[in-house]
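Colleague: Sequence and computational prediction follow.
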Amino acid sequence: MRLEAITWDRLTDALAERVLKTAPADGGPWLRVAVDGAPAAGTAAPAAALADALRLRGRSVLVIDTAGFLRPASLRYEYGREDPDTYYQGWFDTGALWREVFGPLDPGGSGQVLPDLWDPLTDRATRSAPRELPPGGVLVTHGPFLLGHWFPFDLTVHLGLSPNALRRRTADSERWTLPAFQRYDEEVDPSSAADVVVRADDPRHPAWGGLP
């Protein structure tokens, strides 16, 4: 894929304009956008920037961080605290994401989305109240391993890092997760699966492959 340099501001504006021109694939009243990437890629800031840009354009937006949908520690650490295969397959509660986030946004759904479910610090349910996303609103979900689960996204953005950049930008205490991202690249190939690919090796100078 040929990449060209772009600023984060231009990228955000381009994505926001694309979202405004996108119709929900299922014919429902809500759009669903993914910002996928390893923690080292920093998905939270681009997701928040996109949400702000869409709000300025008159859209209601709900941002969901998949870190709020971790499984309990007893399941995450069943095979030890640093098992990359469990991190890849078992840390994030994909069933809860389907049930609490995507299900309410199906055609005819309530629009009542649970913003988070589990607090990893207390290892207890957050007990957050559902938040309503009105018709015409946009869900922006960000975090790792979002592709490959058949989540019903209408636009997917992958923040990619080269293996060297991923290792360099991952804290020493988290480098045990690196094999999980290698497996994700091999099994899902997010750079091919995503609608928009952004290379973020240098966070000050992103590059992208353009809009689909």
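Modeller: Happy to help now that I have it. Numbers count the residues shown, from 1 in each chain.
Colleague: contacts and neighbour counts: CA atoms only from here.
Modeller: Will do.
Colleague: what ranges do the helices span in the protein?
Modeller: 8-20, 44-56, 73-76, 84-90, 94-96, 163-169, 178-187, 190-193 (DSSP state H).
Colleague: What separation do you get for Leu139 and Pro206?
Modeller: Using Cα to Cα, to the nearest Å, we find Leu139 at a distance of 24 Å from Pro206.
Colleague: The residue nearest to Ala16 when sequence neighbours are not counted: what's it in contact with?
Modeller: For Ala16, ignoring the flanking residues on the chain, the nearest one in space by Cα to Cα, 6 or more residues apart in numbering is Leu54 at 5.8 Å. Neighbouring residues of Leu54 by Cα atoms under 8 Å, 6 or more residues apart in numbering: 16, 60-61.
Colleague: any idea how far the most centrally placed residue in the chain is from Ile64?
Modeller: In the chain, the centroid-proximal residue (Cα atoms, centre = their mean) is His142; its distance is 2.3 Å. Taking Cα to Cα as the measure, His142 falls 6 Å from Ile64.
Colleague: Name the residue in Leu139 and Pro206 with the higher neighbour count.
Modeller: Leu139 (24 against 19; other Cα atoms under 10 Å).
Colleague: from memory the more buried one sits against Val35, does it?
Modeller: No: the criterion here is Cα atoms under 8 Å, and Leu139 misses it with Val35 at 10.7 Å.
Colleague: thinking again about what came up before, now rank the contacts of Leu54 by neighbours and give me the top one.
Modeller: Neighbour max across the contacts of Leu54 (other Cα under 10 Å) = Val61, 23 neighbours.
Colleague: quick revisit: list the contacts for the residue nearest to the residue nearest to the centre of the chain when sequence neighbours are not counted?
Modeller: Nearest non-adjacent residue to His142, counting by Cα to Cα, 6+ apart: Val35, 4.6 Å away. Applying Cα under 8 Å, 6+ apart to Val35 gives the contacts 43, 46-47, 140-143, 156-159.
Colleague: try it against this one:
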Amino acid sequence: MHLEPITWQRMAERLAGHLDEHAPAADPPAWQRVGIDGAPAADTGGLAALLADALRARGRAVLAVPAEGFLRPASLRFEHGRRDADSYLSGWYDTGALWREVFGPTDPGGTGRVLPDLWDPATDRATRSPYAELPPGAAVIVHGPLLLGHWFPFDLSVHIRLSPGALARRTGEAERWTLPAFARYEAETGPAALADAVVRADDPRHPAWTGLRR
């Protein structure tokens, strides 16, 4: 895999330009969906925020949707214990709700009425957040862990990769039980092969990426 050094800001500008250049020709303009995938230690929210700013500077409406806003209730997440890596990999995130509340409304002919989050893990209650009414041509950026391999209809996907050693170093002690889940995700899902761009971020001050491969 050939990687070239780049800054996070420059990466966001390149991604925004790609989205503009590849916006589907439709009347009204179609919504675009972006996925930024990576472990919590990879800080997918940082790149999502930079990309959102770059798109807004181009006159685009943007909504960033953190995957952790679509966690399942604690009774389901912790059914096999609070530190079960297999449950974390396959049962913590409510992919059905993401399809229903984020991707369905932004499909062709959809309403553009997107729910930015569903569940608050701190209170273990519904967030009751208001729906966002996205105008035609807006972009939705979904970011967080374990996003690839679900057939989500991303127009552009980025995988922020950390080597096993970097992931272990940058994951807090209380969350290290999740490391086997990310090892399985790498081995079984192969997110680097599915993404349109892969970023190596072992040193977050000096990222490198493949560029846009598709």
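Modeller: On my side now, so go ahead. A quick note: this is a predicted structure, and the numbers were derived from the prediction, not measured.
Colleague: returning to what we had before: which of the contacts of Val35 of the first structure are buried?
Modeller: 43, 46-47, 140-143, 156-159 (16 or more other Cα atoms under 10 Å).
Colleague: Out of the contacts of Val35 of the first structure, which sit inside strands?
Modeller: Among those, the members falling in strands are 140-143, 156-159 (criterion: DSSP state E).
Colleague: picking that back up, residue in the second structure matching the residue nearest to His142 of the first structure?
Modeller: Counting by TM-score structural alignment, Val35 of the first structure lines up with Ile36 in the second structure.
Colleague: quick one: its match from Arg128 of the second structure, how far?
Modeller: From Ile36 of the second structure to Arg128 of the second structure the distance is 25 Å (Cα to Cα).
Colleague: do Ala12 of the second structure as well
Modeller: Counting by Cα to Cα, the gap from Ala12 of the second structure to Arg128 of the second structure is 31 Å.
Colleague: Settle it for me: which of those two has more neighbours?
Modeller: Ala12 (20 against 12).
Colleague: The more buried one touches Ala54, doesn't it?
Modeller: Yes: counting by Cα under 8 Å, Ala54 is a contact partner of Ala12 of the second structure at 6.5 Å.
Colleague: Tell me which residues touch Arg213 of the second structure, please.
Modeller: Per Cα under 8 Å, 6+ apart, neighbours of Arg213 of the second structure: 196-197.
Colleague: The nearest residue to Leu155 of the first structure once chain neighbours are set aside: how many residues sit nearby?
Modeller: The shortest distance from Leu155 of the first structure to any non-neighbouring residue, by Cα to Cα, 6+ apart, is to Val33 (4.9 Å). If you count neighbours by other Cα under 10 Å, Val33 of the first structure ends up with 21.
Colleague: With Arg175 of the first structure instead?
Modeller: 16.
Colleague: how near is Phe151 of the first structure to Val101 of the first structure?
Modeller: In terms of Cα to Cα, Phe151 of the first structure sits 10 Å off from Val101 of the first structure.
Colleague: These two: who's more crowded?
Modeller: Val101 (22 against 14).
Colleague: which residue in the second structure lines up with the more buried one?
Modeller: Match for Val101 of the first structure (TM-score structural alignment): Val102.
Colleague: Verify the stated contact: its match with Leu115.
Modeller: Yes: at 6.4 Å, Val102 of the second structure and Leu115 qualify as touching, with contact defined as Cα under 8 Å.
Colleague: Save the helices of the first structure as TSV, and put in distance to Asp202 of the first structure too.
Modeller: As requested, these are exported to TSV (distance: least, Cα to Cα, whole Å):
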stretch	distance to Asp202 of the first structure
helix 8-20	12
helix 44-56	14
helix 73-76	31
helix 84-90	25
helix 94-96	30
helix 163-169	8
helix 178-187	18
helix 190-193	17
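Colleague: winner for burial among the ones you listed?
Modeller: helix 44-56 (a mean of 19; mean count of other Cα atoms under 10 Å).
Colleague: Tell me how far the residue lying closest to Glu13 of the second structure once chain neighbours are set aside lies from Val62 of the second structure.
Modeller: Closest residue to Glu13 of the second structure apart from its sequence neighbours, by Cα to Cα, 6+ apart: Ala54 at 5.8 Å. Distance from Ala54 of the second structure to Val62 of the second structure, counting by Cα to Cα: 10 Å.
Colleague: Next one: Tyr77 of the first structure relative to Leu117 of the first structure, how far apart?
Modeller: 18 Å.
Colleague: Give me the more crowded residue out of the two.
Modeller: Each of Tyr77 of the first structure and Leu117 has its neighbours counted (other Cα under 10 Å); Leu117 has more, 22 against 16.
Colleague: who touches that one in this structure?
Modeller: Contacts of Leu117 of the first structure (Cα under 8 Å, 6+ apart): 68-70, 125-128.
Colleague: What about these, which are in strands?
Modeller: Going by DSSP E, the strands hold Ala125 from the contacts of Leu117 of the first structure.
Colleague: Show the buried residues in the contacts of Leu117 of the first structure.
Modeller: 68-70.
Colleague: could those go into JSON lines alongside distance to Glu4 of the first structure?
Modeller: Formatted as JSON lines, these follow (distance: Cα to Cα, whole Å):
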{"residue": "Gly68", "distance to Glu4 of the first structure": "33"}
{"residue": "Phe69", "distance to Glu4 of the first structure": "34"}
{"residue": "Leu70", "distance to Glu4 of the first structure": "35"}
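Colleague: What is the nearest of those residues to Pro107 of the first structure?
Modeller: Proximity to Pro107 of the first structure was ranked across these by Cα to Cα; first place goes to Phe69, at 23.0 Å.
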